[in-house]
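Peer 1: Give me the fold of what follows.
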Amino acid sequence: MYKKILVPHAGTSAGDLALKHAIHIAKSSESEIILLHVLEDFPHVPVLSLHSSQAAKLKREFAQITKDMKQVMEDEMSKRALMCQKHGIKSSLKVVTGLAAEEILKIIKNQKMDLVVMAKRRKLKGIKSLLSLGSVSRKIVENTSCPVLMIDAEKK
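Peer 2: As a prediction, this is how the structure comes out:
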């Protein structure tokens, strides 16, 4: 039923919990898991307030930091992909830069995902807890026709 399962993962224990659920589903449906981590963009360099050489230096430094962060997250996500392989599940990983919800929606559409399994971590009480999703979760649920399984990382 589900051939391609997307697991957006922030490198947290909540993401690991979502991955465990995705692995369970993938075992029974012979699915492939695609792990996705989105690095947020750095703000643009305020070039008008800096000398051109300072602005260029700052841009280079931001680019290097982004490159380093991407490598760190690729290493972290590789560990999660290995978990999938240990369970006999085909997996791949993507580390991209941008706005989380937008990048997740692009992958869902472009890769024709059959299911998204992601964690939510809201700690609200009362009626708000029933109505609340984080901004990324909400955007995903509201803007895709693909089924989305939300794993509550706060429930024990």
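Peer 1: use CA for all of it now, contacts and neighbours both
Peer 2: Noted.
Peer 1: In which helix or strand does residue 118 reside?
Peer 2: Here residue 118, judged by DSSP states H and E, is contained in strand 115-120.
Peer 1: name the helices or strands packed onto that strand?
Peer 2: When contacts are defined as 3 or more CA pairs under 8 Å, 6 or more residues apart in numbering; DSSP states H and E, strand 115-120 packs onto strand 4-8, helix 13-29, strand 148-152.
Peer 1: just so I know, which of the ones you listed lies nearest residue 103?
Peer 2: Checking these against residue 103 by CA to CA gives strand 4-8 as the closest, at 9.9 Å.
Peer 1: Tell me which residues are up against the closest one.
Peer 2: Applying CA atoms under 8 Å, 6 or more residues apart in numbering, the external contacts of strand 4-8 come out as 15, 18-19, 22, 26, 31-38, 104, 108, 112-118.
Peer 1: quick one more, to check against the first:
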Amino acid sequence: MYDKILVPLDQSHNADLALRHAIGLAKKFDSKLYLINVVDTERIAMYGTGMGYVDLTQDLRKQAKELLANRMEEVKSAGVAGEAILESGNPKATIAKTAPARYDIDLIVMGKSGTDALERIFIGSTTAYVVRHTDTNVLVIADDGEDE
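Peer 2: So this is what the prediction gives:
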């Protein structure tokens, strides 16, 4: 039913909950997980594109690689096939459109909210955007109420 499952990751507790659910689904359906982190270069560019931009982008990519490597260890330890994807650009569009098309994704499993509370207030959450704009099924995992 779900051969390829996309799991957007950031440093949030809700993303980790989504990953746990996705691992369970992958075991049940013998699916492959695609773990994705998108470095928001469009947002960083708003502050200028000088040397600070390059340094910040490199630092964020390094953090993203570490996050993906750690979460891939969890996936492999659970006996699930997986692939880590590191992208740059607009996270909302990449998760909603680009990655599902590129990897032929059947399901997106994501947390109800991520790390950027300020963005949720003024712009809207990535999850809400993905639900409204993707052509792929989305499973939204609610917060379990535990503190991070």
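Peer 1: And the TM-score between them?
Peer 2: Once superposed, chain against chain, the TM-score is 0.82 (TM-score structural alignment, normalised by the length of structure 2); 134 aligned residues with a CA RMSD of 1.9 Å.
Peer 1: coming back round to it: which residues in structure 2 does the helix or strand just after the strand holding residue 118 of structure 1 match up with?
Peer 2: Note on strand 115-120 of structure 1: by DSSP H and E, the next helix or strand toward the C-terminus is helix 127-131. Counting by TM-score structural alignment, helix 127-131 of structure 1 falls onto no part of structure 2.
Peer 1: Same question for stretch 70-82 of structure 1.
Peer 2: Going by TM-score structural alignment: stretch 70-82 of structure 1 matches residues 61-73.
Peer 1: Can you name the residues in contact with that stretch?
Peer 2: 9, 10, 11, 35, 36, 37, 39, 82, 83, 84, 85, 86.
Peer 1: buried residues in the longest helix seen in structure 2?
Peer 2: Counting residues, the longest helix found in structure 2 (DSSP state H) is helix 51-77. Across helix 51-77 of structure 2, burial judged by 16 or more other CA atoms under 10 Å covers 53, 57, 60, 61, 63, 64, 65, 67, 68, 71, 72, 75.
Peer 1: What is the neighbour count of the counterpart of residue 90 of structure 2 in structure 1?
Peer 2: Residue 90 of structure 2 maps onto residue 99 in structure 1, with residues paired by TM-score structural alignment. Neighbourhood size, residue 99 of structure 1 [other CA atoms under 10 Å]: 13.
Peer 1: quick revisit: the longest helix of structure 2: what's the following helix or strand?
Peer 2: Helices and strands here follow DSSP H and E; after helix 51-77 of structure 2, the next one along the chain is strand 81-88.
Peer 1: Show me what that next one is packed up against.
Peer 2: Judged by 3+ CA pairs under 8 Å, 6+ apart, strand 81-88 of structure 2 is in contact with strand 32-39, helix 51-77.
Peer 1: Okay, buried residues for that strand please.
Peer 2: Of the residues in strand 81-88 of structure 2, 81, 82, 84, 85, 87 count as buried by neighbour count, 16+ other CA under 10 Å.
Peer 1: Not counting sequence-adjacent ones, nearest residue to the match of residue 90 of structure 2?
Peer 2: Closest residue to residue 99 of structure 1 apart from its sequence neighbours, by CA to CA, 6 or more residues apart in numbering: residue 40 at 5.8 Å.
Peer 1: mind listing what that neighbour touches?
Peer 2: With CA under 8 Å, 6+ apart, residue 40 of structure 1 has these contacts: 97, 98, 99, 100.
Peer 1: Then residue 37 of structure 1?
Peer 2: Counted by CA under 8 Å, 6+ apart, residue 37 of structure 1 has contacts 8, 9, 10, 11, 73, 77, 94, 95, 96.
Peer 1: which non-adjacent residue is nearest it?
Peer 2: Using CA to CA, 6+ apart and skipping residues adjacent in sequence, the residue nearest residue 37 of structure 1 is residue 95, 4.8 Å away.
Peer 1: Go ahead and confirm the one you found touches residue 38.
Peer 2: Yes. Look at residue 95 of structure 1 against residue 38 with CA atoms under 8 Å: they come within range, at 5.8 Å.
Peer 1: one step back: can I get the helices and strands packed on strand 81-88 of structure 2 in a markdown table including distance to residue 138 of structure 2?
Peer 2: As requested, those are exported to a markdown table (distance: least, CA to CA, whole Å):
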| stretch | distance to residue 138 of structure 2 |
| --- | --- |
| strand 32-39 | 14 |
| helix 51-77 | 20 |
